[in-house]
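> Below: sequence and its predicted model.
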Amino acid sequence: MTAASSEAEVLDMIPIAAAVITSGTAAEPAGFTGSVWGEPRNPGWLAVPVSAESSTLPIAEATGRVGVNVLGAHGRPLVAAFTKRVERSAQRFCGVEWTFRDGVPVLNDGIAWFACALDAVVPFGTYRMMMCRIEHSEIRSRHSPLVWVNGRGVPAGEPTTEALR
């Protein structure tokens, strides 16, 4: 018999795709490490949870644009860069290669990316769910995506037993 687990412990066991969510302008980009859920319809949709206190949220609301950069197994340094606390979100882009395409910052090291119109922001506990309509998407490589499980980045397709400990 096992001991009871907290909801947080159980939720940490659900693998989620690691992504860098971006917005802003070419002169003042913004971004954070996050996750995303997709609905492949015509048009496609992405749901992106963001902390209600995120500095990127008001920028996305002002521009009406959201970029989603899917990270590959080699993307752990990007997770760290876009998770760190900074005075201005644009500081997270220092030392990161990126371009501005279709109205969003696009990371050169992502394995895929989406440019989206922000259609709605919905309350979701202490978060907000950004409802994003996909306007452009591109696969850059077929490498394994990076998934987040139990607080650690693990390449998809590799055993996650170690990450679950």
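Cool, the structure landed.
> CA atoms for contacts and neighbours, from now on please.
OK.
> Next, the contact list for Ala115, please.
Neighbour list for Ala115: 65-68, 101-104, 134-137 [criterion: CA atoms under 8 Å, 6 or more residues apart in numbering].
> One more to weigh against that first structure:
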Amino acid sequence: MSTITDTSAAQPLAIDAHRDSRAFRDALGRYPTGVAIVAATTSRGPVGLAVNSFASVSLDPPLISFCAMLTSASWLDIREIGGFAVSVLQLHHEPVARRFTQRGIDRFATSTWTSSPSGHPVLEDSLSWFDATVETVADAGDHEMVIARVRACSPAGDGSPLVFFSGRYGNLA
């Protein structure tokens, strides 16, 4: 038998998104997420971004999703190509995740990468990877929500996932 606790006495925080986005971010930050790298090969070389919005959408057909900021130059390049690879990060990949949030550096320089069947960068020792093509892009405020069809995937490695929670990287322990 399950028990439901009455939380009506808790004082909810009313949010005016135009005045108090910090409270909204803090509330969202209490939901732990995995961390992944979305990357593609362009005519100018590899591009990529770190995301914590990666999710499964459907098993049949095989669909995944992530959200990208409208201001992301890497996302604009990936969107133009129409395909990408996702590398799910392990706990020891925190420096990789941090690198992929920085601008003006070679994000791929300090890690070993292989190629997905479509030729997109895959982090060599990722927990898993997905090779996908964009199916749908939807307006989502200051982001775009991307739904993509998986063309190939692999549970590439063993280890603990890198988790993002309350503004910090960590693990499941």
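That came in fine, so what should we check first? Since this is a predicted model, take the numbers as computed values, not measurements.
> out of the contacts of Ala115 of the first structure, which are buried?
65-68, 102-104, 134, 137 (16 or more other CA atoms under 10 Å).
> can I get the contacts of Ala115 of the first structure in a markdown table with secondary structure and distance to Phe32 of the first structure?
A markdown table is the format used below for the contacts of Ala115 of the first structure (DSSP: H, G, I helix; E, B strand; the rest coil; distance: CA to CA, whole Å):
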| residue | secondary structure | distance to Phe32 of the first structure |
| --- | --- | --- |
| Arg65 | strand | 14 |
| Val66 | strand | 11 |
| Gly67 | strand | 11 |
| Val68 | strand | 10 |
| Arg101 | strand | 18 |
| Asp102 | coil | 19 |
| Gly103 | coil | 17 |
| Val104 | strand | 13 |
| Ile134 | strand | 19 |
| Glu135 | strand | 21 |
| His136 | strand | 20 |
| Ser137 | strand | 19 |
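> ok, so of the residues you listed, who is nearest Leu46 of the first structure?
Closest approach to Leu46 of the first structure among those (CA to CA): Ile134, at 7.0 Å.
> The closest one maps to what in the second structure?
Using TM-score structural alignment, the partner of Ile134 of the first structure in the second structure is Val150.
> any idea which of the contacts of Ala115 of the first structure is the one closest to Ala4 of the first structure?
Val68 (35.9 Å).
> residues contacting the aligned partner of that closest one in the second structure?
When the second structure is aligned by TM-score structural alignment, Val68 of the first structure is paired with Val86. By CA under 8 Å, 6+ apart, the contact list for Val86 of the second structure reads 36-39, 122, 129-131.
> Ok, Val147 of the first structure next?
15-18, 153-156.
> Closest one of those to Phe93 of the first structure?
So of the contacts of Val147 of the first structure, ranked by how close each gets to Phe93 of the first structure (CA to CA), first place is Ala18, at 17.1 Å.
> looking at it, that closest one is touching Gly151, isn't it?
No. Contact criterion CA atoms under 8 Å: Ala18 of the first structure and Gly151 do not qualify, at 11.1 Å.
> Just say helix, strand or coil for Val96 of the second structure.
helix (DSSP: H, G, I helix; E, B strand; the rest coil).
> residue in the first structure matching it?
For Val96 of the second structure, the residue aligned by TM-score structural alignment is Leu78.
> Neighbours of the aligned residue in the second structure for Cys94 of the first structure, how many?
Counting by TM-score structural alignment, Cys94 of the first structure corresponds to Ala109 in the second structure. Here the number of neighbours of Ala109 of the second structure (other CA atoms under 10 Å) works out to 10.
> same check, this time on the one 5 residues further on
Burial of Thr114 of the second structure is recorded as 12 neighbouring residues (other CA under 10 Å).
> And it, how close does it get to Phe24 of the second structure?
Taking CA to CA, to the nearest Å as the measure, Thr114 of the second structure falls 38 Å from Phe24 of the second structure.
> circling back to that earlier point, so which of the contacts of Val86 of the second structure comes closest to Asp158 of the second structure?
The closest of the contacts of Val86 of the second structure, once distances to Asp158 of the second structure are taken by CA to CA, is Trp129, at 12.4 Å.
> Could you pull up the residues touching the equivalent of the closest one over in the first structure?
Matched to the first structure by TM-score structural alignment, Trp129 of the second structure sits across from Trp113. Contact partners of Trp113 of the first structure, counting by CA under 8 Å, 6+ apart, are 67-70, 106, 137-140.
> I'd like those written out as JSON lines, with distance to Val50 of the first structure added.
Shown next, in JSON lines, are the contacts of Trp113 of the first structure (distance: CA to CA, whole Å):
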{"residue": "Gly67", "distance to Val50 of the first structure": "13"}
{"residue": "Val68", "distance to Val50 of the first structure": "12"}
{"residue": "Asn69", "distance to Val50 of the first structure": "15"}
{"residue": "Val70", "distance to Val50 of the first structure": "16"}
{"residue": "Val106", "distance to Val50 of the first structure": "18"}
{"residue": "Ser137", "distance to Val50 of the first structure": "21"}
{"residue": "Glu138", "distance to Val50 of the first structure": "23"}
{"residue": "Ile139", "distance to Val50 of the first structure": "24"}
{"residue": "Arg140", "distance to Val50 of the first structure": "25"}
